[in-house]
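Novice: sequence and predicted model, in that order:
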Amino acid sequence: MNLNATHLSKEMITDSDFRRMMVGAYHTFMREHEKINNLNVYPVPDGDTGTNMLLTLAAVEKAVSSAQVTGIGALAKRAADSAIMGARGNSGVILSQIFRGIARGLTGKTEATSSELGKAFQYGVLYAYRAVSRPVEGTILTVAKGIAKGARRAVREDHSFAVILEEAIAAGKKELARTPELLPVLKSAGVVDAGGQGLIVFLTGCREGLLGISSGPEADFDRALSVPAIGEAEEVDISHPYCTEFIVKHCTQPLAAAKKLLQTMGESLVLAEGEQLLKVHIHTARPGNVLESAITWGTLHDIKIDNMADQHHHRIITSMASTAKPRTPLGVISVVSGDGLSDMMYKLGADIVINGGQSMNPPVEDFIAAIHAGTAERYIILPNNKNIQLAAVQTKKLMNDKVEVVATTNIPQGFSALMAFDPQRDIAANIQVMTERIGTVKAGSLTKAVRDSKMDGRLVPSGNFIGLVGSQITVDGVDLESVLISLAGQLAGEESELISLYYGSDISQAEAEGLAEKLQGSYPRLEVELYAGGQPYYHFFISVE
């Protein structure tokens, strides 16, 4: 960091400074992510805000630490790309958009003045707002807006970037303190917004990294971060298994001619053209042939070849028969956790199931890898969880018209949408019918409170069974049977005929069958059907038709 003491606007922030900022942010988040998790209003075992933001930052830290690129603009672009691909949960996607805006503001720069970097961070807030279709005051976006205002004032006053960050943090903290007044659920719980606190921690880490005062994480990452183990999936046979990426500098080949040639060599071709530069991404069976052709166009750089059959096998579950299927016009990707739920999704017509859900929000990268490994020309994504929706939407932005999203927020909605899917219809007609169908679903879930929480002014103790409709706790108690019967009664109406129960891994078959019998006895006019879902954390998913 080169600083002219007389003119702070001449302070130049380099790629090395930016790298230290990102590493500092990651280390600070490692110390603080559990405190952020504990700010979550709802006591459900879901993908916590601090964990999702930390895992998103982990992708950034890994990328910038190993990047061979030079120049702050190129490094910021690498950080943004990694954040987008590694984004988990809604908070992680919003954070990834902040990185995207920063990269946009630093495009083409070798170094940046404090003013330029401050403006780039303001771009980041703008992109974060764009990521959310209906911004709500009292959330992470309120804090982001305050941060942007603080940064803008400091930039106008010609401060160093460390001071700009100080001012941004101070302004953000003021807005963070206001979040309980703007969002009644936060005031009731006596907490500030978790995502907003995450942004403050992020900027604090950036400042510590910039100044070289970051003390590093206080605890080992693997021990401090609790991430559920995920079972291995079957190996995937891909017809074009090698993901091949490289840059051609001093490129003499016109874009149209390069596209025409490479299209014959593989699939998932993406070309990005710069000034005498061409970035190539292709999935191919013969990467050597691709490189041999491209070497005649200019000099090759940043060559990267990955065997996709070896990637993501820990998370992506593809149908056993998928490798034998011919390419189809349209398919469905569904997100669930639990072997029983996965089997049911496949039987109802899902082409690909991604292992994810509560506490296991899959990153954007998993969706893209699943699409590239699949056999359909286009896909409809069913996120089946509110905290996975933004990652699905971000996938659509990256894949353009290859992907659409039906905004399912729970497993019963996912089942209902799948039952309405018809591969013979076009994608627009399917989207309309599936969206209409999920609007008719009455669904709830039953789990245990993982922390003490206040709901509507009433204490919900940790360890109590809680029944939820949407994200609202509608019943709680110490007895599983009574909570289940009460939750079903809240969902059932005069026209209801069927209760479907999907029991999780914490319930034995015998116990689930006994509870289903009790439920049938309480509602004799309704038929009760029981299914082994195998989902973790949630004792039951329940739907009423």
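Specialist: That came through fine.

Novice: for the rest of this, base every contact and every neighbour count on C-alpha atoms.
Specialist: Will do.

Novice: can you give me the helices in the stretch 51-200 of the chain?
Specialist: The residue ranges that make up the helices of the stretch 51-200 of the chain, judged by DSSP state H, counting those that start in this stretch, are 72-86, 89-105, 114-131, 140-156, 161-182, 184-189, 194-211.

Novice: in a markdown table: those helices, plus distance to residue 401 and mean neighbour count.
Specialist: A markdown table is the format used below for those (distance: least, Cα to Cα, whole Å; neighbours: other Cα atoms under 10 Å):
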| stretch | distance to residue 401 | mean neighbour count |
| --- | --- | --- |
| helix 72-86 | 18 | 25 |
| helix 89-105 | 20 | 28 |
| helix 114-131 | 18 | 23 |
| helix 140-156 | 28 | 23 |
| helix 161-182 | 37 | 21 |
| helix 184-189 | 37 | 19 |
| helix 194-211 | 30 | 24 |
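
Novice: okay, which residue is most central for this structure?
Specialist: In the chain, the C-alpha nearest the mean C-alpha coordinate belongs to residue 88, at 2.7 Å (Cα atoms, centre = their mean).

Novice: residue contacts, the closest residue to that residue other than its chain neighbours?
Specialist: Using Cα to Cα, 6 or more residues apart in numbering and skipping the chain neighbours, the partner closest in space to residue 88 is residue 363 (4.6 Å). Contact partners of residue 363, counting by Cα atoms under 8 Å, 6 or more residues apart in numbering, are 85-89, 391.

Novice: okay, one more to line up with it:
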Amino acid sequence: MQSKIAATAPVVRRWLAMAEQTLANHSDRLNAINIYPVADADTGTNLYHTIRAAAQAMAELEPSDVGVTMAVAGRAAMEQARGNSGTLLAVSLVAMAEPLAGAQRLSGPLLSAALQRAQLRAWSALSEPMPGTMLSVLEAAAIGASSVEGAQHGDESNLALAETIDQAVRSAREAVVLTESQLDVLSNAHVVDAGGVGLLLILDCLRSVIVGEPLQEDLLDGLSGYKVQDPNIALSMPEQEGVEVMCTISLTPLAAAGLRMKLDDLGESVIMSAVSEEADETGAYPWRLHVHVPSAAVALDAIQAVGDPSNVSISALSAHVTEDAHGFL
């Protein structure tokens, strides 16, 4: 197996391309079990569009190191992120790039550090993080990766890298199974968390391109609600009210903290994370923002009071609204 292992920048490109195709194949089933935090049946679609933005950014990138490649992918994903799940995925990609800066190849210790940074950033991006979601799955993957002896002791061999990603995926799958018992809404519907399953698929795509093996055929076996013949749980849930508002806005950290507090009062599912660590001449950073509110005006008034948002998207929080109902300003 060691001779097949690849860990340079092109691996990131192949990973994102495979993840894009895999999520396209699974988006309908992921949508069908998307009932948390709202039953709007779009987790699969959102993850697909977000990873697609990252994959497309690779087409224009000159050969570079692993860190730069991941950073470009993460920023592209962040700027086009869709929904809770897509935003958290984009935050994770941006965070993974940070420990990889300057690295010519991926190693077990670097992968462990990248997953650890990702789970910390993802948890901190949410105003009210909850276990039983893709956050738990990402955390489990990070813990699993760091438990591998080679990663713990700085072993940069290909074998240690393979063992690290294998354990990360195994731990992530165990965490996905647990999501059903961690949130009442999932327990009552007898399904696992859609975002967690999507993240598991993305991690197995990374394992696949690193070790040169196909995706694991039995990876999703036994996951509650995920059989093709299982009902579309999201469409059977009560219709949701309100809208999801997303945008990018340039703010100082202090102004961003103030806006987060305001949005916490106005709505739910608030996510804010810096798109990059580079400030402009005024000390402001670009932030990607996500919130669920009763009406778009409620959020936009608060946002426009502190800055000029760009790449604004507004979509209804309902599984009964089609994909074309997304509005952009």
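Specialist: Everything's here; your move. Just so it is clear, the structure is predicted and the values come from calculations on it, not from any experiment.

Novice: to which residue of the second structure is the residue nearest to the centre of the first structure aligned?
Specialist: Taking TM-score structural alignment for the superposition, residue 88 of the first structure sits opposite residue 82 in the second structure.

Novice: correct me, but that match touches residue 52?
Specialist: No - applying Cα atoms under 8 Å as the test, residue 82 of the second structure and residue 52 come out as separate, 10.9 Å apart.

Novice: how far away from the center of its chain is the helix or strand where residue 366 of the first structure lies?
Specialist: Per DSSP states H and E, residue 366 of the first structure falls inside helix 364-373. Centroid separation between helix 364-373 of the first structure and its chain, computed with Cα atoms, centre = their mean, to the nearest Å, is 13 Å.

Novice: buried stuff in it?
Specialist: Judged by neighbour count using 16 or more other Cα atoms under 10 Å, the buried positions of helix 364-373 of the first structure are 364-368, 370-373.

Novice: biggest separation within those, which pair?
Specialist: Using Cα to Cα, the pair of these lying farthest apart is 364 and 373, separated by 14.4 Å.

Novice: confirm residue 409 of the first structure sits in a helix?
Specialist: No - remark: residue 409 of the first structure does not belong to a helix; assigned using DSSP: H, G, I helix; E, B strand; the rest coil, it is coil.

Novice: quick one: map it onto the second structure.
Specialist: Residue correspondence to the second structure (TM-score structural alignment): residue 409 of the first structure is matched to residue 293.

Novice: can you list the helices of the stretch 51-200 of the first structure in JSON lines and add distance to residue 248 of the first structure?
Specialist: Converted to JSON lines, the helices of the stretch 51-200 of the first structure look like this (distance: least, Cα to Cα, whole Å):
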{"stretch": "helix 72-86", "distance to residue 248 of the first structure": "15"}
{"stretch": "helix 89-105", "distance to residue 248 of the first structure": "21"}
{"stretch": "helix 114-131", "distance to residue 248 of the first structure": "28"}
{"stretch": "helix 140-156", "distance to residue 248 of the first structure": "37"}
{"stretch": "helix 161-182", "distance to residue 248 of the first structure": "35"}
{"stretch": "helix 184-189", "distance to residue 248 of the first structure": "52"}
{"stretch": "helix 194-211", "distance to residue 248 of the first structure": "33"}
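
Novice: among the ones you listed, which comes closest to residue 482 of the first structure?
Specialist: Residue 482 of the first structure lies closest, by Cα to Cα, to one member of the helices of the stretch 51-200 of the first structure: helix 184-189, at 25.2 Å.

Novice: who touches the closest one?
Specialist: 41, 179-181, 192-193, 453-457.

Novice: residue 258 of the first structure and residue 242 of the first structure, how far apart?
Specialist: 19 Å (Cα to Cα, to the nearest Å).

Novice: so which of the two has more stuff around it?
Specialist: Taking residue 258 of the first structure and residue 242 together and counting by other Cα atoms under 10 Å, residue 242 has the greater number of neighbours (20 against 17).

Novice: grab the nearest non-local neighbour of that one.
Specialist: Here the nearest residue to residue 242 of the first structure in space, its sequence neighbours aside, is residue 307; by Cα to Cα, 6+ apart that works out to 4.7 Å.

Novice: which position in the second structure pairs with that neighbour?
Specialist: Under the alignment (TM-score structural alignment), residue 307 of the first structure pairs with nothing in the second structure.

Novice: now do residue 307 of the first structure against residue 290 of the first structure, distance only.
Specialist: When residue 307 of the first structure is compared with residue 290 of the first structure (using Cα to Cα), they lie 15 Å apart.

Novice: neighbour-wise, which of these two wins?
Specialist: residue 290 (18 against 15).

Novice: tell me which element that one is part of?
Specialist: Under the assignment here (DSSP H and E), residue 290 of the first structure is part of helix 287-294.

Novice: in the second structure, what residues pair with that helix?
Specialist: When helix 287-294 of the first structure is compared against the second structure (TM-score structural alignment), none of its residues find a partner.

Novice: any idea how far that helix is from the middle of the chain?
Specialist: Computed by Cα atoms, centre = their mean, the separation of helix 287-294 of the first structure from the middle of its chain amounts to 34 Å.

Novice: and if you look at stretch 150-159 of the second structure?
Specialist: In terms of Cα atoms, centre = their mean, the gap separating the centre of stretch 150-159 of the second structure from the centre of its chain is 26 Å.

Novice: doesn't residue 147 make contact with residue 163 of the second structure?
Specialist: No - if you go by Cα under 8 Å, residue 163 of the second structure and residue 147 don't touch, sitting 10.1 Å apart.

Novice: counterpart of residue 125 of the second structure in the first structure?
Specialist: Matched by TM-score structural alignment, residue 125 of the second structure corresponds to residue 131 in the first structure.

Novice: report the contact partners of the closest residue to that match other than its chain neighbours.
Specialist: Once its chain neighbours are removed from consideration, residue 131 of the first structure has its nearest residue in residue 94; the separation is 6.4 Å (Cα to Cα, 6+ apart). Going by Cα under 8 Å, 6+ apart, residue 94 of the first structure touches 128, 131-132.

Novice: ok so, going back, quickly note the distance from the match of residue 125 of the second structure to residue 78 of the first structure.
Specialist: Shown here: residue 131 of the first structure relative to residue 78 of the first structure, a distance of 19 Å by Cα to Cα.
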